[in-house]
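Participant: Model the structure of this input:
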Amino acid sequence: MNFLLFYRIDSIVLFPDQEDQLICLGDKKGIYIVKVAYLNQSQGTVPVTPFPSSKVWSRAWPHRVGFFLWQAFLNRLPTLSNLHRRKSVLDTPNLRYLCGNAVETEDHLLVQCPLASRVWNYFINVVGSPIFTISSIKEVVVGWKSFPLSMQGLQLWKRLPAAIPWGLWKARNAIAFFGKISNLYDVIRDIKIDAFNWSKGLDCQEKRYVSSFQMLFMA
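Facilitator: Below you'll find the predicted structure:
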């Protein structure tokens, strides 16, 4: 070990007439970039699905929603399962807010639980597609496919992979923090509002957009 250390030190070439500079070895230009540092750190522990930066940090939805998707993709949302693992809550991870069928994890809460499945299938049926199985939030973010829709419908459809998980997360938090239970149609309505507003460059809660939402999916 000492021999290797001395070998590396001895291989360093000093230039007394030049000013010292900080150089990031992970970048070709020697410039430190957070994205490059993240990718270099991830090497050796390569995830099953590469992190889809361009799809998560999209301009199609607000930045806070991108941050939410980033947390969900990396299994860092403050679900009861994660909070229990971090010893941040005294409750057991078996407590669930949206359903009572499984431990509250990201994938179960946002994709697999009965309420989540019904929400996903509702929007998939709107475009006339056969119901397909989604098992994880990663599959949604990475593999969301387009359908032959109108131009406005396509703009709405591309926002659903973020709007649906975001709507389910808000419904979950409404129960957790305020004891407010939303039914299926309330959740779907709020998702429509978000998707429509984002497609118009807005980030508000105006109900007037809901009535025309489904018509825009018509090719």
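
Participant: Please count neighbours and contacts with C-alpha atoms only from this point.
Facilitator: Noted.

Participant: helix or strand for the residue nearest the centre of the chain, which one?
Facilitator: Nearest to the mean C-alpha position of the chain, by Cα atoms, centre = their mean, lies Leu69 at 1.6 Å. Following DSSP states H and E, the helix or strand that holds Leu69 is helix 63-73.

Participant: Go through that helix and flag the buried ones.
Facilitator: Of the residues in helix 63-73, those buried by neighbour count under the rule 16 or more other Cα atoms under 10 Å are Val65, Gly66, Phe68, Leu69, Trp70, Ala72, Phe73.

Participant: Identify the residues contacting the second one.
Facilitator: By Cα atoms under 8 Å, 6 or more residues apart in numbering, the residues touching Gly66 are Val56, Trp57, Ser58, Ala162.

Participant: can you do 7 Å?
Facilitator: Applying Cα atoms under 7 Å, 6 or more residues apart in numbering to Gly66 gives the contacts Val56, Trp57, Ser58.

Participant: distance of it from Ala60?
Facilitator: To Ala60, Gly66 is 9 Å away according to Cα to Cα, to the nearest Å.

Participant: now swap in the fourth one and tell me
Facilitator: Computed as Cα to Cα, the Leu69 to Ala60 distance reads 13 Å.

Participant: now do the third one
Facilitator: Using Cα to Cα, we find Phe68 at a distance of 14 Å from Ala60.

Participant: Which residues are in contact with Asn75?
Facilitator: When contacts are counted by Cα under 7 Å, 6+ apart, Asn75 touches Glu106.

Participant: List the buried residues for the top helix by length along the chain?
Facilitator: Ranked by residue count, the top helix of the chain under DSSP state H comes out as helix 160-178. The neighbour-count check on helix 160-178 (16+ other Cα under 10 Å) flags 160-173 as buried.

Participant: which of the residues you listed lies closest to Trp120?
Facilitator: If you rank those by distance to Trp120 using Cα to Cα, Ile164 comes first, at 7.4 Å.

Participant: Which stretches in the protein count as helices?
Facilitator: Going by DSSP H, the chain shows helices at 2-10, 34-42, 53-56, 63-73, 80-85, 106-107, 114-126, 137-143, 151-157, 160-178, 184-199.

Participant: in stretch 129-147, what's buried?
Facilitator: Ile134, Ser136, Ile137, Lys138, Glu139, Val140, Val141, Val142.

Participant: Correction: the previous question concerned stretch 91-100.
Facilitator: Under 16+ other Cα under 10 Å, the buried positions of stretch 91-100 are Pro93, Arg96, Tyr97, Leu98, Cys99.

Participant: how far does that stretch stretch from start to finish?
Facilitator: Stretch 91-100 end-to-end distance (Cα to Cα) = 15 Å.

Participant: before we go on, could you also do this sequence so I can check it against the first one:
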Amino acid sequence: MEWRRERIGREKDEEEKLREGLERLQLKKRAEDRWRWTHDSEGRYGVKNAYDFLAPIECVLDKQWSKLIWCKLVPSKVSFFGWRLSLDRLPTKWNIRKQGVPLQEEELKCVLCKDKVEEVNHLFSMCKEAWIFWVEVLQWWGMVTVLPNNVLSVADIFVNDLGRIIGKEMGACIFLVATWYLWYWRNGEVFNNGKNIRGRLMEMVQAKSFFWIKNKIHGCVFSFHEWKIKPVECALSVRKYKQMQKLFHKQQKGRGTTQSLERYVAFLLIARQK
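Facilitator: Alright, predicted model coming up:
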């Protein structure tokens, strides 16, 4: 095999596995090519056996992370980002070096604070610039607390501490939006010299979280201005709306479809007025 460049890190192991697989392969003449899922005895892909295959990976995740990552209020790309974050698979400078890229000590420094080595827990919790950003996010929600030195504990503040008030799903959403834009800020510093990102960062978090939540929950009747100045009240109105929705569906269970639909429309109108 000829490659355009030298393999680094895991690529060397993957190349070796590829060679071993090809050596065992026996081609059959006049046989039609077909796809085969190797993790099933009959070669057929199924969601269940795919989950069974991924189970050992998911086991290393804290249950708290699992509930947080697959938050229904954020797009799948953000959940995938959270999944990579939880497994420490983001291409931070430290992880890039572990993959075999020859970075010098000076090149490993965090692009935000220019001080410590850029690894996940530093970038998303201990970095002094990131710390200022987290303080702004928490103050937006009326919270003052001591920030921990690892990203999982930061998530715990949003999901459990703030989540007790506004709901864990909403707390997870705010955490994921904030980490998403913290990573966006970091990439802006690396690739675009940080063009005006920091000055707009908090407003971007507020705007994107408002947009995602408004599109996922039909009971949101608050404006962006209200979301910016009193987010707790807005989040509580969403939580109350969802509770009323569940109660209504429970009461309507077993009744006629037409009657249930009509009452549901009336319920929505009343809920919006309140």
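
Participant: of the buried residues of helix 160-178 of structure 1, closest to Met215 of structure 1?
Facilitator: Leu160 (15.6 Å).

Participant: Tell me the residue in structure 2 aligned with that closest one.
Facilitator: Matched to structure 2 by TM-score structural alignment, Leu160 of structure 1 sits across from Ile174.

Participant: got it, and Gln112 of structure 1?
Facilitator: Superposed on structure 2 with TM-score structural alignment, Gln112 of structure 1 falls opposite Met126.

Participant: List the contacts of its match.
Facilitator: By Cα under 7 Å, 6+ apart, Met126 of structure 2 lies in contact with Asn149.

Participant: From Ser86 of structure 2, how far off is it?
Facilitator: 16 Å.

Participant: just Ser260 of structure 2 next, same as before
Facilitator: In terms of Cα to Cα, Ser260 of structure 2 sits 42 Å off from Ser86 of structure 2.

Participant: go on, Ile57 of structure 2?
Facilitator: Distance of Ile57 of structure 2 to Ser86 of structure 2, given as Cα to Cα: 11 Å.

Participant: and Val135 of structure 2, how many neighbours does it have?
Facilitator: 16 (other Cα atoms under 10 Å).

Participant: that older thread, what's near enough to touch the match of Leu160 of structure 1?
Facilitator: Ile174 of structure 2 sits in contact with Ser209, where contact means Cα under 7 Å, 6+ apart.

Participant: Next: Val151 of structure 2.
Facilitator: Val151 of structure 2 touches Asn121, Phe124, Ser125, counting by Cα under 7 Å, 6+ apart.

Participant: switch the cut-off to 10 Å
Facilitator: Leu85, Ser86, Val120, Asn121, His122, Leu123, Phe124, Ser125, Met126, Thr179 (Cα atoms under 10 Å, 6 or more residues apart in numbering).

Participant: what's the answer for Val232 of structure 2, then?
Facilitator: Taking Cα under 10 Å, 6+ apart, one finds Trp140, Trp141, Gly142, Leu162, Ile165, Ile166, Glu226, Val238 in contact with Val232 of structure 2.

Participant: swap in Ala155 of structure 2?
Facilitator: Ala155 of structure 2 sits in contact with Gln64, Trp65, Leu68, Pro148, Asp161, Gly171, Ala172, Ile174, Phe175, Leu176, Thr179, where contact means Cα under 10 Å, 6+ apart.

Participant: now it: how far from Phe211 of structure 2?
Facilitator: 21 Å.

Participant: just checking, Val74 of structure 2 touches Ala178?
Facilitator: No: here Val74 of structure 2 lies out of contact with Ala178, judged by Cα atoms under 10 Å, at a distance of 11.6 Å.

Participant: Between these two, which contacts overlap?
Facilitator: Common neighbours of Val74 of structure 2 and Ala178 (Cα under 10 Å, 6+ apart) are Ala172, Lys208, Ser209.

Participant: Tell me which residue of structure 1 lines up with the last one.
Facilitator: Taking TM-score structural alignment, the alignment pairs Ser209 of structure 2 with Ala195 from structure 1.

Participant: so how many other residues sit close to that match?
Facilitator: 29.

Participant: distance of the alignment partner in structure 2 of Phe123 of structure 1 from Glu42 of structure 2?
Facilitator: Matched by TM-score structural alignment, Phe123 of structure 1 corresponds to Val137 in structure 2. The spacing between Val137 of structure 2 and Glu42 of structure 2, counted by Cα to Cα, is 51 Å.

Participant: Name the residue in these two with the higher neighbour count.
Facilitator: For Val137 of structure 2 versus Glu42, neighbours defined as other Cα under 10 Å are more numerous around Val137 (18 against 9).

Participant: which residues touch the closest residue in space to that one that isn't next to it in sequence?
Facilitator: Excluding the flanking residues, the one nearest Val137 of structure 2 by Cα to Cα, 6 or more residues apart in numbering is Met202, at 7.3 Å. For Met202 of structure 2, the contacting residues are Phe133, Trp134, Glu136, Val137, Trp140, Ala178, Tyr181, Leu182, by Cα under 10 Å, 6+ apart.

Participant: still contacting in structure 1, which of these?
Facilitator: Among those, the contacts conserved in structure 1 (both residues aligned by TM-score structural alignment, their matches' Cα atoms under 10 Å) are Phe133, Trp134, Glu136, Val137, Ala178, Tyr181, Leu182.

Participant: Point me to the helix or strand that includes Val265 of structure 2.
Facilitator: Per DSSP H and E: Val265 of structure 2 is located in helix 257-273.

Participant: Counterpart of the residue nearest to the centre of structure 1 over in structure 2?
Facilitator: By TM-score structural alignment, Leu69 of structure 1 lines up with Gly82 in structure 2.

Participant: Fine by me, we can end here.
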